[in-house]
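Enquirer: Take this sequence and fold it.
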Amino acid sequence: MEAVIKKELILEGLCCGNCAAKIEQDVNKLEGVEAASIDFISKTLSMKIADNADLNSIMTQTGHIIKNREPDINVKEKAIAVPGRKVLYFSGLDCADCAAKIEREVAGIEGVKEAVLDFVSQKLTIDVINSRDLAAIARQAVEAAARIEPGIEISGTPKALKQSSDDGRKELIKRIAFAAGALIFIIAFSFEFSFPLELGLFLTSYLLVGGEVVFRAAKNISRGQVFDENFLMSIATIGAFAIGEFPEGVAVMLFYQIGEFFQGMAVNRSRKSIMALMDIRPDFASLKIGNEVRRVSPEEVGIGDIIIIKPGEKIPLDGKVIDGKSTLDTSALTGESAPRDVEEGSEVLSGSINKSGVLTVEVSKEFGESTVSKILEMVQKASSKKAPTENFITKFARYYTPFVVFAAVALAVIPPLVIPGAVFSEWINRALVFLVVSCPCALVVSIPLSFFGGIGGASRNGILIKGSSYLEALNNVDTVVFDKTGTLTKGIFKVTQVIPSEGMDEKRLVEYAAYAESYSNHPIALSIQKAYEKEIDKSLVSEYQEISGRGIKVKVRDKSVLAGNARLMRDNGIICREFDDIGTAVHVAVNGSYSGVIIISDEIKPDSSKAVSQLRSSGVKNLIMLTGDSKAVGERVGKEIGLDEVYSELLPHQKVEKLELIEGRKQPGKKLAFVGDGINDAPVLARADIGIAMGGLGSDAAIEAADIVLMTDEPSKIASAIKIARHTRSIVWQNIIFALGVKGIILVLGAMGIATMWEAVFGDVGVAVIAILNAMRVMRIQRS
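Expert: Reported below is the predicted structural model:
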């Protein structure tokens, strides 16, 4: 696979969903661009560019495309995390000489390869030789900058630009002009004036209210961009003036501007509602340095550093409690309201809130790798993986607007030429209705908002979905395949029975088994080590050999020890008794002689039966379990929770093969979901249509391998995810049917001369506002 360069651009001022779709389409056509997608919610253009392409040329062309489509957009390049690189953003740095001093001082810090401070953007980029030193070097850089220029603010993320006094004046002038235009329109509409004065009043009102729209349309036409909302509104209202409908021309522009204002409010409110779900990012970390505690940015803290978390504060980074006891609110991460008690030795995850005692925590992950960062990154990037419905709407919008515009031209010209007595002014008026109603913004804005809201609502319920394509795919799941250990069962193994053979006592049997399993981190091995209750001297262990799907072969004090399942014993010619009906049996043989068996039991989760029941109720037809455990244990678990099929004694590669066979049986158009722990089951998770990691929070392997991550260990969350997916789909199709239905009716009524431009404005802006507000309903789905 060829290497690619990733670029992300922030498009400040992007407010037209249709224009965003056109920009995305044009950028995808550029030679060297492998993929490009715009997230309208975060106003981010993400690009993948071939490594051998002319990067500067592509970025220049992209800038021209954006400016041609939307001249008022301010384009900023977003820094993408690079190993060994740190970017700091300054606010209030207004001295170029001080900036040069900061750059020189940071460049002189030991371990820094290069430091560049862009005075215009107030961004300091630091490249280091060893990424392990990054956090410490960042701290030194912050200290140096604060010492040289004490009044500046420093952050790991870009600060929002404050509105300048000029911008404030422009906004105020625009509002005054709109108010004056509206007042003049009311006067001109309410009283009778001579024709020249009436025309002058309406024209003045029109220019005050809609002059900006006409100016933007003219600028866009000069760049070859015709089919946008500015052009459609301008030509429709100017056409109304041309046929003598002065009040209607001004009124359409007036209500269009009011509608745009409310649409902007609705979009911003929706964005804030969605982003509020992700308000789990910690603002600071209390870093302990010697006897001093300093408040720093979480990005400045490194692995092994000690942080203090007081009651009421968010835990800023993943780590381990080394002192203190407290209760944590993990609802922002898991969607569960039940508090979690932690004490010395407990693992804590960033994004949780400390409710009671003071905690001292040793940091185990840098901020960029912490749980809260991964969650934020997943949710923010989720909309780049677009659902088929989104892609359809984007393609539909590309053809819909030109089609309606040409239909309007035909409606204005053809009937007066072929219908006796037809008047051009009447048919032009009907054609103007077509122009006003032809913009598809209601769809291209509300559909992505619906999917993003569904992903946000799922996140609030403790379900991380990596993209709207996976959210939509959940609607078609008819087969769910489960792993057993850690998914349907607790995965907490305990030695429940020790049965030695003649001549062997229980303690010695457990000792041999514990030494044999001393290098394994498998839950069964750990349970045996725990049952031994003594420290294991690994110097007594040699010739360790793990036999896949069987067990362990090893030498302990020069004695050959086998520990594993019955197949391992049979392979070595040792006769053993079967104990599969009461748990997992670990048979032990010493020097080729059978020494006994240790029984380990795993408890079924109380939530598993509920999950199976809810999935059946939601229409999932096939519920199957794949396990490496024995047939008797697998069938016992399957029968107890009500599964349809159980496949046992499978090695990891056999799970993939079995999954492929199951997938071959599913109906066309249906999806198969595999649910596993995300670590041992990574190959199967990747092979399934939808990979779901159970209890994967904090596990890098789970987050990487799965398409959906359940933040708790409850399998019933799968049914909740399907419920959210169906709720989202329902709202998406409500918006599609409503928008197209209303526009279609207005087009028909307009062609018949019944609908006026007043109805057309509702069909454009009114429908968009209603669709956006409807999209926000997906956020209100309750936890189940």
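Enquirer: from here on, contacts and neighbour counts on C-alpha atoms
Expert: Noted.
Enquirer: quick one: Lys610 and Glu714 touch, right?
Expert: No. Contact criterion C-alpha atoms under 8 Å: Lys610 and Glu714 do not qualify, at 9.6 Å.
Enquirer: quick one: common contacting residues for the two?
Expert: Residues touching both Lys610 and Glu714 (C-alpha atoms under 8 Å, 6 or more residues apart in numbering): none.
Enquirer: the strands in the stretch 501-650 of the chain, which residues?
Expert: With DSSP state E, counting those that start in this stretch, the ranges of strands along the stretch 501-650 of the chain come out as 541-547, 551-556, 559-564, 584-590, 593-601, 622-626, 645-647.
Enquirer: helices and strands around the lengthiest helix in the chain, which ones?
Expert: Secondary structure of the chain per DSSP state H: the longest helix is helix 717-751. Of the remaining helices and strands, those touching helix 717-751 by 3 or more C-alpha pairs under 8 Å, 6 or more residues apart in numbering; DSSP states H and E are helix 424-437, helix 441-460, helix 468-473, helix 606-617, helix 767-775.
Enquirer: quick check: angle from it to helix 424-437?
Expert: 170 degrees (axes from the mean of the first three to the mean of the last three C-alpha atoms, to 10 degrees).
Enquirer: so what does the helix or strand following helix 717-751 touch, helix or strand wise?
Expert: Moving toward the C-terminus from helix 717-751, the next helix or strand (DSSP states H and E) is helix 757-761. Judged by 3+ C-alpha pairs under 8 Å, 6+ apart, the packing partners of helix 757-761 are helix 246-277, helix 424-437.
Enquirer: can you pull the contacts of Pro298?
Expert: 282-285, 316-317, 367.
Enquirer: Provide a ChimeraX selection command restricted to the buried entries of those residues.
Expert: To isolate the buried members of the contacts of Pro298 in ChimeraX, using 16 or more other C-alpha atoms under 10 Å:
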select :282,284,285,316,317,367
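Enquirer: any chance of the contacts of Pro298 in CSV, with secondary structure too?
Expert: Output for the contacts of Pro298, formatted as CSV (DSSP: H, G, I helix; E, B strand; the rest coil):
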residue, secondary structure
Pro282, coil
Asp283, coil
Phe284, coil
Ala285, strand
Pro316, coil
Leu317, coil
Phe367, helix
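Enquirer: can you list the contacts of Pro298 in JSON lines and add distance to Gln140?
Expert: Putting the contacts of Pro298 into JSON lines (distance: C-alpha to C-alpha, whole Å) gives the following:
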{"residue": "Pro282", "distance to Gln140": "21"}
{"residue": "Asp283", "distance to Gln140": "19"}
{"residue": "Phe284", "distance to Gln140": "17"}
{"residue": "Ala285", "distance to Gln140": "16"}
{"residue": "Pro316", "distance to Gln140": "20"}
{"residue": "Leu317", "distance to Gln140": "20"}
{"residue": "Phe367", "distance to Gln140": "17"}
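Enquirer: To check against the first, give me the structure of this:
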Amino acid sequence: MGKDKKDNLNKQYILKGLGCAGCAAKIERKVNSLEEVEEAVLNFSNSTLNICLKEENKINYVEEKVKEIVKNIEPHVVVENKENQELSRKQKDDVHEHNHSHGHNHSHTHAHMEEGIDKKNLLMIVAGTLIFILVSIFKFSKYVQIAMYLLSYVLIGGDIALRAIRNLFKGELFDENFLMFIATVGAFSIGEYPEAVFVMLFYKVGEAFQDRAVNKSRKSIGELMNIRPDKARIKLGNEYKEISPEEVKIEDIILVKPGEKIPLDGVVLDGESMVNTSNLTGESLPRNVHAGEEVLSGFINMNGVLTIKVTKRFSESAVSKILDLVENAGAKKAPTEQFITKFARYYTPIVVFSALALAVIPPIVVPTAEFSHWLRRALIFLVVSCPCALVISVPLGFFAGIGNSSKNGILIKGGNYLEALNNVETLVFDKTGTLTEGVFQVTKVVPNDKISEEELVKYIAYAEAYSNHPIANSIRKYYGKEIDKGLIDGYEEIAGKGIKVDVMGKRVFAGNDKLMKWQDILFKEATDIGTVVYVAVDGEFLGHVVISDKLKNDSIKALVKLKEMGIKNTIMLTGDNKIVGESIGRQLHLDKVYSELLPGDKVEMFEKEQSNLGENKKIAFVGDGVNDAPVLTRADIGIAMGALGSDAAIEAADIVLMTDEPCKLVTAMDIAKFTRKVVVQNIIFALGVKAAVLLLGAFGLANMWEAVFADVGVALIAIFNSMRILKYKPK
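Expert: Below is the predicted model:
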């Protein structure tokens, strides 16, 4: 019930046609200032506005306000409720199925509208450019020349001029359209007609390329997440019918042919096939599945026909959860992103006021200074004052990092966690199922000379008959015979020690060394590595059994690489005895091992380590999600491993590793480091070029064209640089 309430307070809107990052930041700010809104985050990378409301009943009012804010800032942008959009997409899919001829008619009317505007705009730019070329080549009289430059300017930048004038009345003085308009009108006023027209042309072409680059980037990230199944083939009587995955119910039977995506989570009833799991896990090797095995939505069936019984509704399926996590990842912004948004708010006014000072002060102070000369320098400041390069490329970089991680089977719930991975100083691991396989097996049976191996195992198996602990399961499995529970009496579990039970009239104690000491039984202490279960019958010690858990294949390799990447402290928490814990610690070269911990102790030890952190450093906890939720939520970064299908872990963790390989942690760190490197490159490059042009402009050594390059040219280069993150192949 609570979850539904929470869902009702969270609303998502798609802002169709949003291409201006500066405007996105303005929209976010204005929506956040609404009294009814708890928090609003606009993810520019996928044009999604996430709103958390204070009260559910204010939704309609807030929706109207959002539309009003967007219309004021970006009139051509269409606000669409995400739920309605998904509903209309589903209806379109149905239409598509009934009538194939409508197959390509999927786009929103707005998209057609935009295409129309683009063509009209293009024609005007071409016409304006031709007039500009004519007037530059041929000699016309002065007034004809001015008229032709003016006409050329209106054709090329008329829409920017209109937007600028409209924004002026709304008090939007630092809008990029307004700044470009002022800069070019200023150039006109000092007789620099060709420069004014050419700068506007260069700006328009740059903007078009920039929009294209942003859309291409969004598409690339979108394609990366193109794991959504389109249809499900459901059994109705003796035949199969294709329907939308959302319509399939639990217990329904579906058929999946070779080459198709498995649409919903379920269990294979019939058939055998190889499945490609790379969409979800990033694993390149296919997996073999047969009757009785669980399969997840998003897997691709490769060669056999599979009949599957559905176990989860589509909204609860693996693929749905992954899409949801990745789509919402942009709502948690990285500190760098937040800093850039804040920085942009102050950077533009500072540069604009500097421009004003540059135009006005020197002509007043220096008698020989010409106003037109200094005005020209000031106009360069206006063109460079737009922080677009940063406002677009930084969020895009983080979003690409999250997208690349998901392609590698790592779900990162926000740019903040991706960035935080760079500051991890201490990594705390749970042992069982994280660094070890979590599969216990009997590795040694040591009876004394009074009993046979078989008899010793029989006593332990009977003693452990009612326990559901993994160790008890491994002993019963090793015994391998039917247990007659009629021979068992007075079964009692002794917390932290073991079991007391009567088997065939004999009093049996099976447990650890504490149990033997507690009963004052003389026993020979084992030196074996593993969990040791001692057995005494009627007060006499008869021997022990050793149960071991195997290290995962890549645990040693992963920890060596993590140390190379700069992780200072690696720590393991385990409920196992000291000998086992320390043996694993030595094999993995861990810095610290805390053993013999009860679940409550884990939180205590974790908090102790948390208090030893260096300044601005982070601590991450890595667990397999089972019983780890308390520690996962306390960590700066909670990492759940092998959580494919584990709902509790996906809910509690900040980062979800879809397979149970510790090496995925190295991949996540590597992508985080590369993302930060690219984002820092973009910041240094953009600010460096802008600072250089501002400086040169102030000394009269830069022209307007260089200023336009410092605006749109730099933005383009930064966007393409951010896209390198998508193509990055982690070590």
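Enquirer: Please state their TM-score.
Expert: For these two chains in superposition, a TM-score of 0.92 is obtained (TM-score structural alignment, normalised by the length of structure 2); 726 aligned residues with a C-alpha RMSD of 3.1 Å.
Enquirer: how big's the offset between the longest helix of structure 1 and structure 2?
Expert: For helix 717-751 of structure 1, the mean distance to aligned residues of structure 2 following superposition is 0.9 Å (mean C-alpha distance after the TM-score superposition for structure 1).
Enquirer: Now do the contacts for Asp681 of structure 1.
Expert: Here Asp681 of structure 1 is in contact with 483, 652 (criterion: C-alpha under 8 Å, 6+ apart).
Enquirer: Map it onto structure 2.
Expert: Mapped onto structure 2 by TM-score structural alignment, Asp681 of structure 1 lines up with Asp628.
Enquirer: do the same with Gln61 of structure 1
Expert: For Gln61 of structure 1, the residue aligned by TM-score structural alignment is Lys65.
Enquirer: tell me the SS of that match?
Expert: helix.
Enquirer: Could you tell me how many residues sit around it?
Expert: When counting by other C-alpha atoms under 10 Å, one arrives at 15 neighbours for Lys65 of structure 2.
Enquirer: what do you get for the one 3 residues further on?
Expert: By the measure other C-alpha under 10 Å, the count of residues near Glu68 of structure 2 is 14.
Enquirer: what's the mean gap between the one helix or strand it maps to and the aligned bit of structure 1?
Expert: Assigned by DSSP H and E, Glu68 of structure 2 belongs to helix 59-73. Compared with structure 1 after fitting, helix 59-73 of structure 2 deviates on average by 2.8 Å (mean C-alpha distance after the TM-score superposition for structure 1).
Enquirer: So which bit of structure 1 is the next helix or strand after that helix matched to?
Expert: Next along the chain after helix 59-73 of structure 2, taking DSSP H and E as the criterion, comes strand 78-81. Per TM-score structural alignment, the counterpart of strand 78-81 of structure 2 in structure 1 is residues 74-77.
Enquirer: What of stretch 711-724 of structure 2?
Expert: Using TM-score structural alignment, stretch 711-724 of structure 2 pairs with 764-777 in structure 1.
Enquirer: Give me the residues contacting the helix holding Glu68 of structure 2.
Expert: Under C-alpha under 8 Å, 6+ apart, the answer for helix 59-73 of structure 2 is 23, 26-27, 30-31, 36-37, 53, 77, 79.
Enquirer: Please produce TSV containing those, extended by secondary structure, neighbour count and distance to Glu114 of structure 2.
Expert: Listed next are these as TSV, based on DSSP: H, G, I helix; E, B strand; the rest coil; neighbours: other C-alpha atoms under 10 Å; distance: C-alpha to C-alpha, whole Å:
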residue	secondary structure	neighbour count	distance to Glu114 of structure 2
Cys23	helix	19	18
Lys26	helix	18	22
Ile27	helix	23	21
Lys30	helix	15	25
Val31	helix	24	25
Glu36	coil	18	33
Val37	strand	18	31
Leu53	strand	22	32
Val77	coil	19	10
Val79	strand	22	15
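Enquirer: quick one: which of the residues you listed is nearest Ala389 of structure 2?
Expert: Of all those, Ala389 of structure 2 sits closest to Cys23, with 13.3 Å by C-alpha to C-alpha.
Enquirer: Mind telling me what the closest one corresponds to in structure 1?
Expert: Under TM-score structural alignment, Cys23 of structure 2 pairs with Cys19 in structure 1.
Enquirer: Now for that match: which residues touch it?
Expert: Contacts here follow C-alpha under 8 Å, 6+ apart; on that basis Cys19 of structure 1 touches 69-70, 228.
Enquirer: Now with 7 Å, please.
Expert: Counting by C-alpha atoms under 7 Å, 6 or more residues apart in numbering, Cys19 of structure 1 makes contact with Arg69.
Enquirer: For Ile187 of structure 1, which three-state class applies?
Expert: Strictly by three-state DSSP, Ile187 of structure 1 counts as helix.
Enquirer: Can you give me the neighbour number for the aligned partner of it in structure 2?
Expert: Aligned counterpart of Ile187 of structure 1 in structure 2: Leu134 (TM-score structural alignment). Neighbourhood size, Leu134 of structure 2 [other C-alpha under 10 Å]: 15.
Enquirer: Same question for Ala213 of structure 2.
Expert: As a burial measure, Ala213 of structure 2 scores 18 neighbours (other C-alpha under 10 Å).
Enquirer: what residues are up against it?
Expert: Ile719.
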